[in-house]
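>>> Pasted the sequence and its predicted model underneath.
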Amino acid sequence: MTTSQPPAAADTEDREHYRMLIDGTWRDAADSRRFDSVNPFDGTHWADVPLAGEADVDAAVRAARAAFDNGTWPATTPARRAQLLRRLGDLITERADDLARVQVLENGKLIREVSGQTRALAGHCYFYAGVAETMHGHTLAGSVPDMHVFTVREPIGVVAAITPWNSPLALLLWKLCPALAAGNTMVIKPSEITPVSTLLLGELITEAGFPAGVVNIVTGEGATGAALARHPGVDKIAFTGSTAVGKTIAVTAAERLARVSLELGGKSPNIIFSDADLPNAVNGVLAGVFAATGQTCMAGSRVLVQQNIYDMFAAALVERTEQIKIGDPLDPDTEMGTVACQSQHTKVLDYIAIARDEGATLLAGGKRPEDPALAKGLFVEPTVFGDVTNDMRIAREEVFGPVAVLIPFTDEAHAVEIANDTPFGLAAGVWTTDVARAHRMVRRLRAGTVWVNNYRKTNYVAPFGGFRESGLGRENGMDAVNEYTEVKTAWIDLGNRITDPFNPRA
């Protein structure tokens, strides 16, 4: 089994070449097609990867199927699974700088954020290593005499993990670690915008000693993901991405009753009450929508502000927004990087135009930066709109860019009404010094995560997922294990005789 990529060749543009991981070997696409990875900061085509077709997807699924059906992985002892996950965590720590840098080259996210995020991934490996060793069922107190009844949790089978471009490795590990801990095998399809970082992680997976076929990686575009989702050999699809694509995957899976977990879009409210610590709330709004260039499903892009502090808060937010340093995402001093790709850049600028047409008042940003040094990059100024009502498209549709909209509210009930008036339900933020109000808001907000006096905090112990059109299922924590296991119930007769075959309770 080859544990690392072949030496990266380079063409006249110093482009790096990568291969896919299928059944423990690094391969090109069956038809030799490839596509480029483009740096959104300077437009360079810095790497290329295989464009997988249906034959490649089939080979990857067959490899995962064989590794599951022949017992290679599910029959591996929990202690051995845990050992390999811990080894993977160690390797991620050793290669964290390389993994972080490649993600920045792919999607323009800040190195100051990605570095810490990448190092934290080792914690996911260690946590689920412990889960692998402690997973258990339950002994049940049944009402039938002389019967021992218990449950066990077993892996589902082959898992297809289809991952996004905004946090490619973090959102992959949310799936990879619990799936492997439970004994599943996997085929991973990363976003076409960020394939290289996942392939580098594949090197670490093979170096850690995972058996061939347990983890496979195919790279490609939408057609590759669609071929993987509809493959009859896939037992469960774990997807993070847009609500529209998630719905399509759900329909595809329903045709064969495959399991799904879907972490989808959001239009999350970030609610500022008049008793909040305002400087802290301003920083919280910046963290919620500008720190990741707004390219996060949990972005707190609907900023609800109590009417009696609205003008003061808007002025403070605009002042701080205009101070944000835009620039090279590899520069540790940069505070906001690029949008990840050309199509997303166009989409964000289109939504800014829509907001203006709807009558929203532009308070900050709203265009590409004028600095000639940034001309090659896919930049959008951090943008704030005021005079927004919750029926405007800019308040209802996911922009996935650095655009915040300010919506006034009168009292707590009004804030809840506006916050819950959305098809989504992924996250929400509440800023208040009133502890009783904080608890009331947590109960009343229809969202999978509610932050109080903070925003965008996640951890491997804390379940994450959405209500309504923000998705199905939960990632992280012990709840994630339920997404990758089936429950089996066993009945053991301790001495009964069947006296009436037509009455199961006799």
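Nice, I can see it.
>>> From here on, just use CA atoms for contacts and neighbour counts.
Noted.
>>> Give the full set of residues in contact with D421.
By Cα atoms under 8 Å, 6 or more residues apart in numbering, D421 lies in contact with N390.
>>> Show me what counts as buried in stretch 473-493.
Neighbour-count burial for stretch 473-493, counted by 16 or more other Cα atoms under 10 Å, picks out 473-485.
>>> actually stretch 63-77, not the one I typed
Neighbour-count burial for stretch 63-77, counted by 16+ other Cα under 10 Å, picks out 63-68, 72-74.
>>> Okay, one more to line up with it:
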Amino acid sequence: MTDVPQRRSVAAHHLLNFIDGRWAPAASGRTRTNRNPADLRDHLGEFAESEGADTERAVAAAAAALPAWRALGPIRRAAHLTALGRELADHEAEFTEAITREQGKLRTEARAEVARARAVLEFTAGQARLLGGVTAPAEEDRTFAYTFRRPLGVVGLVSPWNFPLAIPVWKVAPALLSGCTAVLKPSPLTPLTAALLTDAARRAGVPDGVLNLVQGDAEAGAALVAHPQVAGVSFTGSLAVGTAIHTAGAPRLLRTQLELGGKNAVIVLADADLDRAVDAVVQGAFGQAGQRCSATSRAVVDRGVRDAFLERLVARVAALRVGPGDAPDSEVCPVVDPARMRAALDAVAGARRDGGTVLCGGGPVDRPGLPEGCYVQPTVIRDVPWDSELAQEEVFGPVLAVVDADGFDDALRIANSVKYGMSGTVFTASQARAFEAVERFEAGMLHVNRPGVGAYAHLPHVGAKASQYGPPECSPQVWDFYTAWHSACISY
């Protein structure tokens, strides 16, 4: 075992909630330990474990700040987002370290996340001069008819641990530009990055009460959903929790925006460029240890090229080096916590029971000198029945199911057989097959001959079926969540 690395201490105020411009502990005084998944002996600190009383204070602060923030107008609000983007650039190293240390991802992946967050801020700020309505013909003489948007009000933003900076940013940025005020409730697994973001917004001049931070788990989140002054909740996470949020808010007609995971397939047809397909599958399945809603979880491969594809794939995956995110030779990071590690290993065991053959990986990483952490071997499993648990249910870990297909139509049937529909990818040399796959794939984000992960800041981040409910994120369509349409007819 290596010694516990010496780390820069976390600022004391970052352990707290941020409500109405002030850092404060949870009302109960309760805390939760934040651990580094690459070395479980490395504790980042004891972060606030909030309850309903903390959420109540945060919502009250947001409601009080709403009239002045709304009156500021989108162009002046955009200036704060531009300033926030500069803060992220100036403190890139600090954000990168925090993301790597508390989430586990490679430094290269963490830096890419900071860049993605900055791109979202840049795009969103640019929307300030476009956030309007339309004029329309009137049915009477001397009447002017038009539409316009108003901010929804106070919104709750519930973000996950897998992108602890980018996803909060792509919720916070449109919420603030639209004129809403917000309460951010991040995952309890990644509280530090959210605190750094909130502090950066403070330095960027965002007024007190406009953006509030409540750390904690389900109790704080449930209070957001139940609060009568919260007009909408944007949530990214599991299908079970998203469904519970929507159900709990339905009696009071709470507006929800829910991104709920995926079971994404890459289809490899008989005419595919196999080397290119292997590159994409390795990136999609094992980048960030498979902990992405758009991660490649299934490779649906034409039987005619399956063996050749697997020969290339297994050689690549077996050679991947798993290690701490801050180690320069690491190629695959740990998963985020022991529970996620157990879930990934349980999924492998279940696949074996269902007749799957593990071609590489399948267990924890045991290497001399590696700290005690949440390391799972990158795993490829062949002979996976299309309707088995591994082929149908989300794993959120470095486990790839390989499912055989008899041609194009069978591959699409298998790809569309799951309840999710986040991302869909096809590798083929046929232009006709490519366009037909895009037309028939039951997924929100579609790719041809490229990795099935990653998206642009200006394109909708959206799923289909059980992967999404409500308007997309990261696009002009996001305003349909954060604003409400109004119409006006003025006679003169």
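Sure, I can see it. The structure displayed is predicted, hence computed values, not measured ones.
>>> What does the TM-score come to for these two?
Remark: TM-score between the superposed chains equals 0.95 [TM-score structural alignment, normalised by the length of the second structure]; 483 aligned residues with a Cα RMSD of 1.8 Å.
>>> follow-up on the earlier one: out of the buried residues of stretch 63-77 of the first structure, the closest to L88 of the first structure would be?
W73 (16.0 Å; Cα to Cα).
>>> can you redo the buried residues of stretch 473-493 of the first structure as JSON lines with secondary structure and distance to V131 of the first structure?
Listed next are these as JSON lines, based on DSSP: H, G, I helix; E, B strand; the rest coil; distance: Cα to Cα, whole Å:
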{"residue": "G473", "secondary structure": "coil", "distance to V131 of the first structure": "18"}
{"residue": "R474", "secondary structure": "coil", "distance to V131 of the first structure": "16"}
{"residue": "E475", "secondary structure": "strand", "distance to V131 of the first structure": "14"}
{"residue": "N476", "secondary structure": "coil", "distance to V131 of the first structure": "11"}
{"residue": "G477", "secondary structure": "coil", "distance to V131 of the first structure": "9"}
{"residue": "M478", "secondary structure": "coil", "distance to V131 of the first structure": "8"}
{"residue": "D479", "secondary structure": "helix", "distance to V131 of the first structure": "11"}
{"residue": "A480", "secondary structure": "helix", "distance to V131 of the first structure": "11"}
{"residue": "V481", "secondary structure": "helix", "distance to V131 of the first structure": "8"}
{"residue": "N482", "secondary structure": "helix", "distance to V131 of the first structure": "12"}
{"residue": "E483", "secondary structure": "helix", "distance to V131 of the first structure": "14"}
{"residue": "Y484", "secondary structure": "coil", "distance to V131 of the first structure": "12"}
{"residue": "T485", "secondary structure": "strand", "distance to V131 of the first structure": "13"}
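>>> thinking again about what came up before, which of the buried residues of stretch 63-77 of the first structure fall in helices?
Under the assignment DSSP state H, the buried residues of stretch 63-77 of the first structure contribute 63-68 to helices.
>>> In the residues you listed, find the pair that's most separated.
Farthest pair in those (Cα to Cα) is A63 and F68. Separation: 8.7 Å.
>>> Counterpart of Q127 of the second structure over in the first structure?
Aligning on TM-score structural alignment places Q127 of the second structure opposite V131 in the first structure.
>>> Revised request: answer the last question for E49 of the second structure.
Per TM-score structural alignment, E49 of the second structure is aligned with L51.
>>> Relative to F210 of the first structure, how far out is its match?
Going from L51 of the first structure to F210 of the first structure by Cα to Cα, to the nearest Å gives 25 Å.
>>> more crowded one of these two?
For L51 of the first structure versus F210, neighbours defined as other Cα atoms under 10 Å are more numerous around L51 (24 against 21).
>>> OK, contacts around the residue mapped onto I162 of the first structure from the second structure?
By TM-score structural alignment, I162 of the first structure lines up with V158 in the second structure. Contact analysis of V158 of the second structure by Cα under 8 Å, 6+ apart lists 168, 184-187, 221, 233-236.
>>> switch to 6 Å and redo it
Neighbouring residues of V158 of the second structure by Cα atoms under 6 Å, 6 or more residues apart in numbering: 185-186, 235.
>>> As CSV, the residues you listed with distance to H461 of the second structure would be great.
Below are those laid out as CSV (distance: Cα to Cα, whole Å):
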residue, distance to H461 of the second structure
K185, 20
P186, 19
F235, 13
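>>> need these in CSV with neighbour count and secondary structure, can you?
Below are those laid out as CSV (neighbours: other Cα atoms under 10 Å; DSSP: H, G, I helix; E, B strand; the rest coil):
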residue, neighbour count, secondary structure
K185, 28, strand
P186, 29, coil
F235, 27, strand
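>>> and which of those is nearest to G133 of the second structure?
Taking Cα to Cα as the measure, G133 of the second structure lies nearest F235 of the contacts of V158 of the second structure, at 26.6 Å.
>>> Please pull up the equivalent of that closest one in the first structure.
Residue pairing (TM-score structural alignment): F235 of the second structure is matched to F239 of the first structure.
>>> Now do the same for T33 of the second structure: its match in the first structure.
Counting by TM-score structural alignment, T33 of the second structure lines up with D36 in the first structure.
>>> Report the secondary structure state of that match.
Assigned with DSSP: H, G, I helix; E, B strand; the rest coil, D36 of the first structure falls in the strand class.
>>> Once you drop chain neighbours, what's closest to it?
Once flanking residues are discounted, D36 of the first structure sits nearest to D48: 4.2 Å by Cα to Cα, 6 or more residues apart in numbering.
>>> Which of the three states applies to that neighbour?
Assignment for D48 of the first structure (three-state DSSP): strand.
>>> Give the full set of residues in contact with it.
Listed by Cα under 6 Å, 6+ apart, the contact partners of D48 of the first structure are 17, 35-37.
>>> What of E140 of the second structure?
Applying Cα under 6 Å, 6+ apart, no residues contact E140 of the second structure.
>>> Dump the buried residues of stretch 473-493 of the first structure into JSON lines; add distance to G183 of the first structure as well.
Formatted as JSON lines, those follow (distance: Cα to Cα, whole Å):
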{"residue": "G473", "distance to G183 of the first structure": "19"}
{"residue": "R474", "distance to G183 of the first structure": "18"}
{"residue": "E475", "distance to G183 of the first structure": "17"}
{"residue": "N476", "distance to G183 of the first structure": "16"}
{"residue": "G477", "distance to G183 of the first structure": "17"}
{"residue": "M478", "distance to G183 of the first structure": "15"}
{"residue": "D479", "distance to G183 of the first structure": "16"}
{"residue": "A480", "distance to G183 of the first structure": "13"}
{"residue": "V481", "distance to G183 of the first structure": "10"}
{"residue": "N482", "distance to G183 of the first structure": "12"}
{"residue": "E483", "distance to G183 of the first structure": "12"}
{"residue": "Y484", "distance to G183 of the first structure": "9"}
{"residue": "T485", "distance to G183 of the first structure": "9"}
